[in-house]
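**Q** what would the 3D arrangement of this be:
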Amino acid sequence: GPSRKYGDRNDPRDDRSKWLSYSNHNIKCSAEGEIRGITSNYETIIRKGGFGEVYKSVLQDGRIVAVKKFMCNVEENFAKELKVHCGINHKNVVRLIGYCAEENALMIVSEYISKGNLSDVLHHECIPMTLDIRLRIAVECSEALSYMHSQMYTRVIHGDIKPANILLDDNFNAKLSDFGISRLVNTDSALFTEHVIGSIGYMDPLFARSGRLTSKSDVYSFGIVLVELITKKKATTRNGETGIVECFTQSLVTEKRKVRELFDVEISSQNNMKVLEGVAKLAGQCLRMEIDRRPEMRDVAQRLRALQKTQVQGKQTPTIFPWGWRNKPAAGNNWQSASPVTPQSLPSNLCRHFSLREMKSATRNFDESHVVAQSGSGTVYYGVIDGGATKVAIKPGRGEQDVSKFQTQIAMMAKLRHHHLVSLVGYWKEKNQRILIYDYMARGSLRGNLYANNTEEPPLTWRQRLDVCIGAARALHYLHECATIPFDVSTTNILLDERLVGKFSSTVSLRQDSTDVTPTLHMGRLGCVDPEFYCTRQLTQKSNVYSFGVVLFEVLCARAAYDPYLPERQAHLVECALSCQKKGILDLIVDPYLEGKIAPRCLKKFVEIAEKCVSDRGIDRPTMQEVLEKLEMCLTEQSGSLDDETPGDDDTNGPSRTERRLNLEMYLAEDDDSSHCGSVSTFKDDGMECASDG
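**A** This is a model prediction of the structure:
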């Protein structure tokens, strides 16, 4: 016979059909055949869950929707979700469009949310998320929950708040989803159940223990979402490891500094710290075990809106995110006289578009006193914007670059957001003139700081050098995770801010899946380029690893990768360092300033990882993640052994640099098989071992 539907007068489940009458927006009841048609016979599955599967579908009017098909044995969950969902009409809740209630074909049709769920975006995809974006997600979710808890005629407790149930559209607008275990609240403020259902890691422990579900259960779960948003760490763990929630709550009790260490490095800049600490404090209150001391959701929403306002007021530069742009008309004249315009298709809403007047004001009409460097494409100026509140570096782009490539360059640089990457602030474009504006790095390049004879600043301590290397390694690891390969990894492109925080700067990057992946030979500095590149002309992640190994040797030796003024055997740093390491005379090439200031075990590990990075074959080199882990081990060894935090004078009793070079040349002139020096495969803790010729 024909399939029965919920709503048939003789159906024992008729009371469930009444739930649909409470809907405050149009919901269509469809037959199974119609659903089968729009899903192309259930062809495109989006995800699987405990209650069934979700399919991507297209309606006849062209709208893309999601169809959730329930398993046959979860009719109660279907009925409950349909009843709860149809009564909610909020912009931050996934909109219910229709349903199918035929036996063995229970389905719910809702709007399709393109970017997927917050958990995947936050933890599995290389999509940078600024603090602004994360705050907006938190605000929108809290407002939806506040509406459900206190503003609906029949209030709703969601019961399963977690990042996987928060969906994001193309503009990162948040939408709550999955009401399969939600509860309707009538007169009682609490609901009791013998069957506790929820998600491990996000469920309120009091609900799990007592079966008492209240709106404060949602508040607890939302507190965990806040923790994940600011730490970018999952609440659930494997192998019995201490979870982020436990670490977070313990740190709140002990000291603020430990909480700061948990913040996601991508958003933990000093400018963001006040807001981050505010979110952390609020999350801690949501996670209180005393249920009456947890805030109401409306209070949570109000405080998050206040923090969002603080963030907007305190921002010195606009949020930069490249998720699309509208076309703009083209026009223009020469850059000295014309008013700036945005060329066709230039992403003006991608990052800040400066005017020529702003550029002239920032640099006092490009005064020579504001010149800080000369780059391959022109003069780099120091400038101040926003009434002197923000310091920037104003760098000319390549004039011959066409508009589309300039757009691509801006889009690529703007979406790469990391604490150890120099941020793109904005741009100016007029015909063949391009200007890019970056955060100003007060201490300049690592190269300039290593060669202390060129600066009034004292040499960097070993601890400072390690910190800079670790920061640069984090940036490169992040770029590789995002399938982006910078062309030029060198001490020139590692910059230091006023606090000596190292940040990687690469004005040109490419994706691995790009069709244009064959750089020319000028892209890279002599002595820094992967030897395999000369054969293959292909830039890979392991090419970056090689160049980073050269950086490590430069940091250790405080000299350039290639110095034509040195004797031939010493001119190429990597060859010289490897030869010295093999002969056991590495101390002759290490920066004299560091003598006696590096823990032996730290030095041994540091040289080992540098050696592996510059292996001839890419397959023999480590990944940047492995390099980062080894460098962090070096820092641990150094911190546990020696304190080199206070800069001191060079050892005046030791040999001069000239004397060291003469001694080094003498040893390098010896055959590798000579008995003058024993071959030592790793650096000796007690110094060089030599035997007499005799």
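
**Q** hey, let's count contacts and neighbours off CA atoms from now on
**A** Fine.

**Q** any idea which element residue 471 lies in?
**A** helix 462-481 (DSSP states H and E).

**Q** just checking, what packs against the helix or strand immediately after that helix in the chain?
**A** Along the chain past helix 462-481, the next helix or strand (assigned with DSSP H and E) turns out to be strand 484-486. Taking 3 or more C-alpha pairs under 8 Å, 6 or more residues apart in numbering; DSSP states H and E as the contact definition, the neighbouring helices and strands of strand 484-486 are strand 509-511, helix 541-557.

**Q** you'd agree residue 284 is up against residue 252?
**A** Yes. At 7.3 Å, residue 284 and residue 252 qualify as touching, with contact defined as C-alpha atoms under 8 Å.

**Q** one step back: so of the helices and strands packed on strand 484-486, which one's packed in deepest?
**A** Neighbour counts averaged per stretch over the helices and strands packed on strand 484-486 are highest for helix 541-557, at a mean of 25; criterion: mean count of other C-alpha atoms under 10 Å.

**Q** check which helices and strands the following helix or strand past that helix is in contact with.
**A** Stepping forward along the backbone from helix 541-557, the first helix or strand reached (DSSP H and E) is helix 568-571. Helix 568-571 sits against helix 573-583, helix 657-669, with contacts defined as 3+ C-alpha pairs under 8 Å, 6+ apart.

**Q** what sits against residue 222?
**A** Residue 222 sits next to 161, 162, 283, 286 when contact means C-alpha atoms under 8 Å, 6 or more residues apart in numbering.

**Q** which ones among those residues map onto helices?
**A** Taking DSSP state H as the definition of helices, those contribute 283, 286.

**Q** can you add neighbour count and give the contacts of residue 222 back as a markdown table?
**A** As requested, those are arranged in a markdown table below (neighbours: other C-alpha atoms under 10 Å):
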| residue | neighbour count |
| --- | --- |
| 161 | 29 |
| 162 | 26 |
| 283 | 26 |
| 286 | 27 |
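
**Q** before we compare anything, build this one as well:
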Amino acid sequence: MEEQHRQLRLFFTKFAGSVLGKADSELNIKCFRKRQIVSITDNYNTILGKGGFSIVYKGRLDDGRPVAVKKYIFTANKKEFTKEVIIQYQFSHKNIVRLLGCCIEADAPMLVTEFVPNGNLSDLLHGKNTSQQIPLSLNRRLKIATEVAEALVYMHTSQSHPILHGDIKPENILLDNKYMPKLSDFGISRLLSMGSDEYTGYVIGSMGYIDPMFCQTGCLTTKSDVYSFGVVLLELITRKKAIDNNKNFLAKSFGHAKTHDSFDKEIASSENIKVLDGIVKLALECLKFELEERPKMKDVSECLRKLQREQEKLMMISLKSFLKESGFTRFITDEQIYKVTSYFKNIPTERFMGKLYKGNMNGMPFVAIKMSFEVHGESMEEFSRQMVLQSKIDHENVIRFQGCWVDHRNMPILIYEFSKRSLHDILFGDSCKNWIINSEECLHIAISIATGLDYLHSLGITHGDVRTSNILVGDIPQGIFSKNVPIKISSIEASVYFSMKKSAQERFETEENNGYMDPKFPESGVLTKEADIYSMGVVLLELFTWKKVPNNHIRNCGLEKLLDVKFCRHLKNLAKVISECLNEDAEKRRSNMIA
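**A** A predicted model of the protein is given here:
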């Protein structure tokens, strides 16, 4: 078998020259053994999907990375299979599923690719029934379309010969956790010969998306992908399938109906009509019968980019107007946002709620958070409510909300005051041994946090991300702590993020925060103030033990043994409070922290 793998690698390298026009091609393609595939897939335990030519299984590599294993249900021609592997292995684009390797030991060949976790575009648009469809803004639909177009431009132009996909449809557009699209299923991709188009003796593709000129002539060109993409564009804005239950073709019937009546009602608002008309015009250009009348994918991509910029601009103008009508006044100017972010040249920190930029304005430290959610349509009301609520925050133990910048074309940016030092730095940072904090001062910190949290809850705000790194500590003169040192709860933007997620009926992934997160939250996906109380219990435990709590599996017994002996005067009360906060039954947790 070693010799077989060696021969296959030699064949890949030799054949790559004729396929790609590169005589010196040296491909380091990973060849998996059959027993490795069995281990990776846990004996083919989880099926992700099944088509006419292959079955796709979920797997996991030895390093923990999730993968998809595509097993063909026929014995492929060695040359054709090698051709597909070589073509896909050349791709290096964020919107194309990455090939990791292959296996040829089994009866039928297999491909190992990256795992894309959020289903495909068809699932997102149609679901199994209407009740399962999630809200999908025009901006998000445009972004998906634009990125798929860019992937096709890459395929058509990045190599010395154009590479065709041949089967563009929503089922072959996979989505990651952030709805970034990735083209998949290159089983019928074709690499055009120099100076000529490719002719086939049989029709390939999917009904409803197949280029009619290709059906008539058997000539497969880059314009065949353009036609299929035009159908996908119509499907994106109508949420109708390419072929309905009555066998009506979307591409044929769309132009004969009243265009505006065909739009998905979720996005058919007056402010969207101009952009929607632009998408329809572009789609119909793609669907023209004559090849030379269809645009190139590069032109399609540029047109979509232009429409996307126009839509984002309209969205932010509408949002600003909605905020003003709601009574919100704390608008951040361009000059202020550029000062804080240094014209966005500062490298941001990635957080679950968005990108975080640290900077200064008028000599004071601030933080700007480019939120990861979109504000559009019905969500404007919830976002405006959240902004008005954030503006009401005025407490010595809660960080101040400076305002919102809504002139950015992608997402709103929130600005808060900031401090360079957190409670986490004091307890666990590199210089933690330099701080002098006695028992009374630790109690002062605990009471300050609890007071701030109770205040937020009184306003109806659930924080959602209470932890030591989000408790900011003011200047400590000469490293000696006193009760005059300001203690403030920060990252209030987390509450905005969670509220917007709840409004959009989207669940939150809890990977980043599992040390402080209420273990019941991942089960329900609903955030309550009781979750904040649990997180507060973890913070208290760390504060009074000076030990990092490793995970959510905290036992609510024997806490006296964990607490530092210097707190013996408060030992019994501390253990009681922490136990009540960490109670597995949320209804039995403390209703507030100060009482």
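
**Q** got a TM-score for the pair?
**A** For this chain pair, the superposition-based TM-score is 0.55 by TM-score structural alignment, normalised by the length of structure 2; 375 aligned residues with a C-alpha RMSD of 4.4 Å.

**Q** would you map the helices across the stretch 451-595 of structure 2?
**A** In chain order, the stretch 451-595 of structure 2 shows helices spanning 493-503, 521-524, 529-545, 559-562, 571-581, with DSSP state H, counting those that start in this stretch as the criterion.

**Q** dump those to CSV, plus distance to residue 427 of structure 2 and mean neighbour count.
**A** Compiled in CSV, the helices of the stretch 451-595 of structure 2 are given as follows (distance: least, C-alpha to C-alpha, whole Å; neighbours: other C-alpha atoms under 10 Å):
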stretch, distance to residue 427 of structure 2, mean neighbour count
helix 493-503, 23, 20
helix 521-524, 27, 12
helix 529-545, 7, 24
helix 559-562, 15, 15
helix 571-581, 18, 19
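
**Q** dump the ones you listed into JSON lines; add distance to residue 105 of structure 2 as well.
**A** Written out in JSON lines, the entries for those read as follows (distance: least, C-alpha to C-alpha, whole Å):
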{"stretch": "helix 493-503", "distance to residue 105 of structure 2": "46"}
{"stretch": "helix 521-524", "distance to residue 105 of structure 2": "41"}
{"stretch": "helix 529-545", "distance to residue 105 of structure 2": "51"}
{"stretch": "helix 559-562", "distance to residue 105 of structure 2": "56"}
{"stretch": "helix 571-581", "distance to residue 105 of structure 2": "56"}
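
**Q** among those helices, which is nearest residue 364 of structure 2?
**A** For the helices of the stretch 451-595 of structure 2, the distance to residue 364 of structure 2 is smallest for helix 493-503, at 19.2 Å, taking C-alpha to C-alpha.

**Q** next one: that closest one to chain centre, how far?
**A** For helix 493-503 of structure 2, the separation from the chain centroid amounts to 15 Å (computed by C-alpha atoms, centre = their mean, to the nearest Å).

**Q** by contact count, what packs against it?
**A** Helix 493-503 of structure 2 makes packing contacts with helix 379-392 when contacts are defined by 3+ C-alpha pairs under 8 Å, 6+ apart.

**Q** only the buried residues of the helix it packs on, if you could.
**A** Residues of helix 379-392 of structure 2 classed as buried: 379, 380, 381, 382, 383, 384, 385, 386, 387, 388, 390, 391 (neighbour count, 16 or more other C-alpha atoms under 10 Å).

**Q** next: stretch 295-305 of structure 2.
**A** For stretch 295-305 of structure 2, a neighbour-count test (16+ other C-alpha under 10 Å) marks 295, 296, 297, 298, 300, 301, 304, 305 as buried.

**Q** what's the match for the fourth one in structure 1?
**A** For residue 298 of structure 2, the aligned position in structure 1 is occupied by residue 298, per TM-score structural alignment.

**Q** what's near enough to touch the closest residue to that match other than its chain neighbours?
**A** With C-alpha to C-alpha, 6 or more residues apart in numbering as the measure, residue 146 is the residue that lies nearest to residue 298 of structure 1, at 4.8 Å, once sequence neighbours are left out. Counting by C-alpha under 8 Å, 6+ apart, residue 146 of structure 1 makes contact with 297, 298, 301.

**Q** among those, name the ones in helices.
**A** In helices, defined here by DSSP H, the members of the contacts of residue 146 of structure 1 are 297, 298, 301.

**Q** now the last one: closest residue in space, sequence neighbours ignored.
**A** In this case it means residue 301 of structure 1. With C-alpha to C-alpha, 6+ apart as the measure, residue 142 is the residue that lies nearest to residue 301 of structure 1, at 5.0 Å, once sequence neighbours are left out.
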